[in-house]
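> this is a predicted model, with the sequence first.
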Amino acid sequence: MRFSFLPATAAFLAAYLLFDWVSYVEPLLGLNITPWNPDTALGLVFWLVYGRRAALPWFLALVAGEVLVRGMPLGWPGTLLTAAWLILGYGLLGEALRHVLGGLSIFSSRESFYRWLAIVAAGTMLNAVGHISLLAGLGMVPWSEWLRAVWRFGFGDLVGVVVSMPLLLKLADPVTREQLREATWKPETLGYLALAIFVLWAVFGYIVTSEFKHFYFLFLPLIWAASRQGVNGAVLVVFVLQMAIVTLVRANHANNITVSELQMLDAVLALVGFFIGIVVDERRQVAEELKQTLRLAAAGEMAAALAHELNQPMTALAVYGKACEHLLARGEAGDLLKNAIGQMINESARAADVVKRLRDFFRTGAMQLENVGAADLLSGIVQQFRPQFAEHGVQLVIAEMPPLLVQVDRLQIELVLRNLLANALDAVRMRPAGERSISVTAENAGGKLRFTVEDSGDGLTQQALGRLFEPFVSTKATGMGLGLVLSRSIVEAHGGSLWAEVAAHGVFRFILPALDSGE
């Protein structure tokens, strides 16, 4: 939630004057024409939060800065006139940002970042042209110095906004402010901030004579922060580095430093850090979206397993319910009725256990392991597919199962077998009648249980095999391309592996650790 306007205004005025005083370095002609203006960034953030109500506080802050920081070199008329002009220019820039951004986020995507940067660059330079022209008209800036003053003031505003506004925007939003607070006190954050200060001391220890020869070392903590914590890490390091640089310049009275070089390096440092941070955040967002999509796809795949597992207890419940009705109709109240009711309770508990296992799988990926034989794993799934095989004239061959036990989550491994059989059925449907066959074998492979599903459909090429287990890659018009991805993940979670082979027909295999070899 936003702070109430009056306390926020008081805090804004105090922070604005502090920023104005800290950044009042190398003023041109004794005026507010400096190489870095973070106070402009603060004013724009205040405008984005409070809209046009920010105009009066910002005007008062500009006047107070002229009086308290610079001694009011323009006199009262000039001070009030230039402050009014700046408010007009900054206000138009603020309204443009409110219209384009539609909120406090400039890092939702690279496109929004580029739009923000373009608006800020155009707005600050246009505002500088008007402001310096006004000062020249008042006789405070010689026309011969007009271009130099425009460039210095405009680029100073641009660098100040680019460097400082991202962090200030995040502090203005309650959600991102909390994220920054949590990130700041992580050991890794403190580590790269400490590295930033150390590198800064090493690079600018003798700032008057360094001439920025080793400035590129400052990219080390910046890249570390941006690559690990995205935009949040980048804005922290950029702001700390720039505040420290200006403080060092001010403390060392480094009047012979090339201002344009300092401005350019400041801007490049910030832009590189923000761009890396945005890319990192976008990749993380895509990964989260993919993870969610996989979960939803898993829900669809597991629904069939759930229906199969619930079918037996629900059928049994109906049978025992009917039995209870008959017993009650006969006036039976003895052991037979109690036994039927007990069986109903047991079957309902079995159904609840199936649902709980599915829920735990989606929440945490937890598995409920049990010892299951190879024949038991396959029998239930094959029975589900027999009607479809008969409908499409598919010959199913089941080899003799070895006497091996595996410790698995039965629901999940049955899902894998269901996927492989469903894919095999799709592959053989297009074959002529009499040439549609699927075989399932299981064998002892060095003390492990290896299942093989083969079909008479078209086999895989080397090129197709290379992308077979990538998400959203499917050879079926209605497929999502997630079944094999989920199946491989499940098998690997059980300590096994799943793969396909290049052949003239379809061949898929997966292997699971066995509890005993049967030898």
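Thanks, I have the structure now.

> going by C-alpha atoms from here, please, whenever you check contacts or count neighbours.
Noted.

> so how far is residue 40 from the spatially closest residue to residue 103 that is not a sequence neighbour?
Using CA to CA, 6 or more residues apart in numbering and skipping the chain neighbours, the partner closest in space to residue 103 is residue 48 (7.6 Å). Distance, residue 48 to residue 40, using CA to CA, to the nearest Å: 12 Å.

> mind listing the strands for this structure?
Assigned by DSSP state E, the chain shows strands spanning 370-373, 395-398, 405-408, 437-444, 448-455, 497-500, 506-516.

> of the ones you listed, which approaches residue 81 most closely?
Nearest to residue 81, of all the strands of the chain, is strand 497-500, at 75.4 Å by CA to CA.

> about what we covered before: of all the strands of the chain, which one is nearest residue 169?
Using CA to CA, the strands of the chain put strand 497-500 closest to residue 169, at 47.9 Å.

> hang on, residue 237 packs against residue 191?
No. Residue 237 is beyond contact range of residue 191, at 11.1 Å (criterion: CA atoms under 8 Å).

> between the two, what contacts are shared?
Common neighbours of residue 237 and residue 191 are not found (criterion: CA atoms under 8 Å, 6 or more residues apart in numbering).

> and residue 77, how many neighbours does it have?
9 (other CA atoms under 10 Å).

> gap between it and residue 133?
With distances taken as CA to CA, residue 77 is found 16 Å from residue 133.

> ok, now residue 160?
Plainly put, residue 160 is 21 Å away from residue 133 if you go by CA to CA.

> try this one next to it:
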Amino acid sequence: MPFRNRLSALVRAPLWSPLPWVVAGAYLALFLVLDWVSFGRPLEGLHITPWNPQPALAVALLLASRRLWWVVFVALLAAEVLVRGVPGDLFVMTLAAAALTCSYLAMAAAFERTLGEGWHFRGGRDMSWFLAIIVIGAMFSSGVYVGAYAVGGLPPPGPLWLAMARYWLGDVVGMLVTLPILVAMMDAERRQRLWHALRQRQAWLIGALIVAQLGLLLERGGGSFDLSYLLLLPVIWASMRFGVAGAVLASLLTQIGLIVGTQFGPHDDRLVFELQLLMATITTTALLLGVVVDERARTDAELRRTLRLAAAGQMSAALAHELSQPLNAIGLYAQALDLLAPKDRGPSAEEAARLPDVARRMAAEARRASEVIKRLRDFFRSGDTRLEPVAVQQLVEDALRAQATRVHSSGARITTALPENLPEVWADPVQLQVVLRNLLANALDAALDAAVDASLDTAPDAARATPPGAAAAARPARPAPVAEVGLQALADDRQLTFIVTDNGLGLSPAMAAAILEPAAGGVSTKAGGMGVGLSICRAIIEAHGGRLWAEPGPQGRLCFTLPLGNPVHDGDPIARAQP
């Protein structure tokens, strides 16, 4: 339940219900306690103190419910009479309490309007509004409070602006330190962040450092606090480590230490005023830094969620990409079965002899589809690769066999250059088949497209080169362009390198860099292609400890490497993928 949860249920109950009166009594008691605790070094006459956390409590209550404005008014009046003992008639005290209540109501309305329901600091803009409202609201409060007593015949002993400045600074520091904690305690999520920070050892170390620095500072005190800037370091540390939660906790501890130290030490009021200015600077810096840290953490979390969604989408695209071939093959085999087993007559002896072979091929394609789904699912879930020794020659033959029908029907050529006695590689055979089939299929696409384009370009040139009326036999015969793809393997002591080439249109440097990226950020070189095949290939090769890249040039050239040797015995990092 956002922001106005349990407290909201209490304060929004009917006035005749005991619940609002419980909240009012608890608030009144806490307000008087805070006023009594912070009542130190008051300015003579108006009893203005250097730190006022009570306005933060009032604004927090009004954020929960405007209906309890009367509780804020009564608490202000009670504090003037019971704690501060400000001399003056009841009318002036009532006027000052009413003016402060209006100021706190305006601040609560401004907070809710600018920060919205839930009152979350979503970024630097929200924190800037928070600081601006506190500064302006405290300025208004100081004016109406000091002005009310001055009009009532109780002016401050010194200049009016100095009393207003002291009141303003006490309210600013008190609200900066106290209000974020009060609001956090009213929200389950932010309350959990505070408890999480308090449970960390690093938080206690930061607290010990703050206490030690406060002790050193106040012991040296005397006439100046020349090392006071050191208090900024642990507060910044807390903000960097725990965000806004760390900032408010460290600032609160620092403020309590300063108040206690200045209460019981012989320090000049001017130095106390300077320390409060320092405290305002420290708290403002900590809050601004903390909100940046929290914003970055939220951005990182959103990025992780986006990456998980992108990985799921890439896996879906990969499965669609890889399943298209076996599913098309199964469909062709099903058509072949339909032709071999006509309905109007029984199959002939030749047809009957071919039926088992077609059925076996259908089953093989179905098994391949199932294995591709399983292996790619495991790979995209956790990056797992099931390594086993794989014969390179057999791997290449299987990849060539998958392209045989297409090569035969298109008239293309695939040439191989494989040295004898190629060593085995430790790899996932299914995933490596995905890589080889994709690279060969892409190379065939590029070479066939280039051959078609070349045929279309040369036909008009030949027609224009032949004079009108010339005999057809006189025209020079030009061979039709042939799509050619090459597959080469090279081995050295450390790795095996595969090179796939084609006589297509080649790759520009920009295309060579973009072709290995998914379609969301890169390109697809096929008409109607999804742009995921090569990005999947690169991910698989890198998971095996190798590298895949495209080389720019007048013809297509893609290369990938695989490490040689047993990764389990050699201590290779990819050994973790071994089942």
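It's in. Since we're looking at a predicted model, the values are computed, not measured.

> between residue 160 and residue 133 of structure 1, which is the more surrounded one?
Per other CA under 10 Å, whichever of residue 160 of structure 1 and residue 133 has more neighbours is residue 160, with 25 against 20.

> residue in structure 2 paired with that one?
With the correspondence set by TM-score structural alignment, residue 160 of structure 1 lines up against residue 174 in structure 2.

> grab the nearest non-local neighbour of its match.
residue 53 (4.2 Å).

> and that neighbour, how many neighbours?
By other CA under 10 Å, neighbour count at residue 53 of structure 2 equals 22.

> quick check: the corresponding residue of structure 1 for it vs residue 373 of structure 1, distance?
Aligning on TM-score structural alignment places residue 53 of structure 2 opposite residue 38 in structure 1. Noted for residue 38 of structure 1: a distance of 70 Å to residue 373 of structure 1, by CA to CA.

> swap in residue 510 of structure 1?
15 Å.

> do a quick rundown of the helices in the stretch 51-200 of structure 1.
For the stretch 51-200 of structure 1, helices defined by DSSP state H, counting those that start in this stretch occupy the ranges 55-68, 75-101, 110-137, 146-172, 174-184, 187-204.

> just name the most buried of the ones you listed.
Highest mean neighbour count of those: helix 146-172, a mean of 23 (counted as mean count of other CA atoms under 10 Å).

> from the contact counts, what lies against it?
Under the contact definition 3 or more CA pairs under 8 Å, 6 or more residues apart in numbering; DSSP states H and E, helix 146-172 of structure 1 sits against helix 38-50, helix 110-137, helix 174-184, helix 219-252, helix 259-329.

> tilt between the first one and helix 55-68?
Spelled out, that is helix 38-50 of structure 1. Interaxial angle of helix 38-50 of structure 1 relative to helix 55-68 (axes from the mean of the first three to the mean of the last three CA atoms, to 10 degrees): 160 degrees.

> buried ones in helix 38-50 of structure 1, by neighbour count?
Under the neighbour-count criterion of 16 or more other CA atoms under 10 Å, helix 38-50 of structure 1 has 38, 39, 40, 41, 42, 43, 44, 45, 46, 47, 48, 49 buried.

> my read: the first one touches residue 164, true?
Yes. With the criterion set as CA under 8 Å, residue 38 of structure 1 and residue 164 qualify as a contacting pair; they are 5.9 Å apart.

> what lines up with residue 278 of structure 2 in structure 1?
In structure 1, the residue paired with residue 278 of structure 2 according to TM-score structural alignment is residue 265.

> tell me the buried residues in stretch 483-498 of structure 1?
Applying a neighbour-count criterion of 16+ other CA under 10 Å, one finds 483-491, 494, 496-498 buried in stretch 483-498 of structure 1.

> cool, stretch 233-245 of structure 1 as well?
Buried residues in stretch 233-245 of structure 1 (16+ other CA under 10 Å): 233, 234, 235, 236, 237, 238, 239, 241, 242, 243, 244, 245.

> mind listing what the most centrally placed residue in structure 2 touches?
Closest residue to the average C-alpha location of structure 2: residue 300 at 2.1 Å, with CA atoms, centre = their mean. Not one residue lies near residue 300 of structure 2 by CA under 8 Å, 6+ apart.
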